[in-house]
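[1] need a structure here:
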Amino acid sequence: MSYPLFSLDGRLALITGSSQGIGLALAEGLAAHGAAVVINGRDRAKVDIATAKLTSSGYRAHASYFDVTDLAAVKQAIERIESDIGAIDILINNAGMQFRAPLEDFPEDKWLQLLQTNVSSVFYTGQSVAQYMIRRRRGKIINIASVQSELARPSIAPYTATKGAVRNLTRGMCTDWAKYGLQINAIAPGYFKTPLNQALIDNPDFSSWLEKRTPAGRWGNVEELVGAAIFLASDASSFVNGQVIHIDGGITASL
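    Below is the predicted model:
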């Protein structure tokens, strides 16, 4: 049975930070629904492994090595993709990092690195891709926010600040670019089993607390983010704009 509203046939998607974790899961999901995907990262070996994994499964995948925190590099990379691979129909701003420390002792260099990686990268890549999408009067941008766009926990205040910024940057992108035919939304994952969360996964006290705190009673699996990404990347969401969809097992809905 075919569901054309959710088809991504003929679309090209760029997913930043997609050599592992959530980014790779989303790339695989979009590819399985018909999109060609561009795998991005700074580590060439990881990007090549991820790209080869997708192509060996019969998907159309391309590699693009660039640092999302370097505006000049971003602009050059987007120009190369547009000229050598094709028009970017879908952008998923997924690249991000975490660093934990008490706020009173939080290192300045890590604060600046978090801002560059989690916020500036979304602005740089979003703006660079949008300039092409605006000319075509169409395009989908999906930013990866977090439950920490709404909540806070000890030792991650700067991360929380960056993800709150992603939430509102999503709304700002919608406000400025919807008139050109673009849809810009965000996915806010809860606690998922990813390399970014490995320290928490390995901590039995934290895992026990999380399972009790989350109505669903468990960690999320990255594959459970794919459905929302397909919806937001497809024609099914043609009038959905500026929204943040929480995929968190109910953690933001319950005290």
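[2] C-alpha only now, for contacts and for neighbours.
    Fine.
[3] any idea which residue is closest to the centre of this protein?
    Central residue of the chain (CA atoms, centre = their mean): Asn94, 2.5 Å from the mean position.
[4] so what's that residue up against?
    Shown in contact with Asn94 (CA atoms under 8 Å, 6 or more residues apart in numbering): Ile15, Thr16, Gly17, Ser18, Ile22, Gly23, Asn143, Ile144.
[5] select, from those residues, the two members most distant in space.
    Farthest pair in the contacts of Asn94 (CA to CA) is Ser18 and Asn143. Separation: 13.2 Å.
[6] can you give me the buried ones in stretch 192-206?
    For stretch 192-206, a neighbour-count test (16 or more other CA atoms under 10 Å) marks Phe192, Lys193, Thr194, Leu196, Leu200, Ile201 as buried.
[7] next up, the contacts around the last one.
    So the one you mean is Ile201. Contact analysis of Ile201 by CA under 8 Å, 6+ apart lists Lys193, Ser207.
[8] alongside the first, I'd like the structure of this one:
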Amino acid sequence: MQGIQGEVFFVTGGAQGVGFAVAQAIGTAGGAVAIADISEAGVQAAVERLAQQGIRARGDVLDVRDGVATRDVVARIEQDLGPLAGLVPCAGITRTRPAESMDEDAWRDVLDINVTGTFYSCQAAGRVMLERERGVIVTIASITSFGGQPGRVNYAASKWAVAGMTKSLAVEWGGRGIRVNAVGPNAVDTPMLRKGVPERFVDDIMCDRTPLGRVARAEEIASVVLFLLSDSASYINGAVIPVDGGLTAGFLTHRQGRDYASTALEHARA
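    Just a heads-up that it's a prediction; the model follows:
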């Protein structure tokens, strides 16, 4: 894919889930990929899996809340793999609590990792790419960047912030050769989803209210990220693209949108 082949990309949160799927997609398209994650065992396993597929990869243990450490990782990537062409900051967490009883740690951890960590990653990668006036960043927003969810006020605040950050960086850096966009996934079938959301809720609520009737596969999110990283998206800048199976296309939906929710329409259908 043009703009990927032979280039170097940095993916945070790359040990599993969407992050690993993005790293794999980049490597399959001919790019070299550096992943970072807070789990040392996860990083090692992910790099081994990528290498087994013939993908040029390296890994670092990184807490994205540490701006200095993030800049150091970017420097090592450029030393070992070459000039950085793109960044996908996938590191993120969720801590579900009722708003009235949400403790300080649940609020702070989500905002620190999802917002501050994303900014530090963009800042560190942006600095080196701006020197060459060439590069691309794709952040990970959410359907929750377009609305709210009960029990996830911290997560919603963080993902609205990521969307705003994406647009601000696109405006600030677009004229200096750096495109910045975001994808906004619906629920994705990852360990974080299966660990944090009851299966009944996934089936009865998430899938029921999504027109395509299912959650996304990580590879489906990665394919849109790969497109945005490539030269095929060369005039897309500042966009937050829903990748949500149609969830945000409507409202008051039920049974994948087949409920007419109107007496007149229900009679017409009969």
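[9] TM between them?
    Superposed pair, TM-score by TM-score structural alignment, normalised by the length of structure 1: 0.95. Supporting alignment: 251 aligned residues with a CA RMSD of 1.2 Å.
[10] follow-up on the earlier one: out of Ser18 and Asn143 of structure 1, which sits in the more crowded spot?
    Ser18 (28 against 24; other CA atoms under 10 Å).
[11] which helix or which strand is home to whatever residue of structure 2 lines up with the more buried one?
    Here Ser18 of structure 1 is matched to Gly14 in structure 2, going by TM-score structural alignment. According to DSSP states H and E, Gly14 of structure 2 maps onto no helix or strand at all.
[12] show me what Arg134 of structure 2 lines up with in structure 1.
    Using TM-score structural alignment as the criterion, the counterpart of Arg134 of structure 2 in structure 1 is Arg138.
[13] please apply the same query to Asp105 of structure 2.
    Aligned by TM-score structural alignment, Asp105 of structure 2 pairs with Asp109 of structure 1.
[14] can you get me a residue count around Trp209 of structure 1?
    11.
[15] return the residue of structure 2 aligned against it.
    Match for Trp209 of structure 1 (TM-score structural alignment): Ile205.
[16] so what's the match of Asp105 of structure 2 up against?
    Under the criterion of CA under 8 Å, 6+ apart, Asp109 of structure 1 has no neighbours.
[17] distance check, it against Ala157 of structure 1.
    The gap separating Asp109 of structure 1 from Ala157 of structure 1 is 15 Å, by CA to CA, to the nearest Å.
[18] what's the answer for Trp219 of structure 1, then?
    Applying CA to CA, the value for Trp219 of structure 1 to Ala157 of structure 1 is 22 Å.
[19] quick one, helices of structure 1?
    21-32, 44-56, 71-80, 108-115, 121-136, 157-177, 198-201, 204-213, 226-233 (DSSP state H).
[20] what's the most buried one of the ones you listed?
    Mean neighbours per residue, mean count of other CA atoms under 10 Å, is largest over the helices of structure 1 for helix 21-32, with a mean of 24.
[21] which strands or helices does it pack on?
    Here helix 21-32 of structure 1 touches strand 12-15, strand 36-41, helix 226-233, going by 3 or more CA pairs under 8 Å, 6 or more residues apart in numbering; DSSP states H and E.
[22] need the counterpart of Arg171 of structure 1 in structure 2.
    Using TM-score structural alignment, the equivalent of Arg171 of structure 1 in structure 2 is Lys167.
[23] its match contacts Asn181, correct?
    Yes. If you go by CA atoms under 8 Å, Lys167 of structure 2 and Asn181 touch, sitting 7.4 Å apart.
[24] in structure 1, what residue corresponds to Gln79 of structure 2?
    In structure 1, the residue matched to Gln79 of structure 2 (TM-score structural alignment) is Ser83.
[25] give me the neighbour count for that match.
    The number of residues packed near Ser83 of structure 1 is 10, by other CA under 10 Å.
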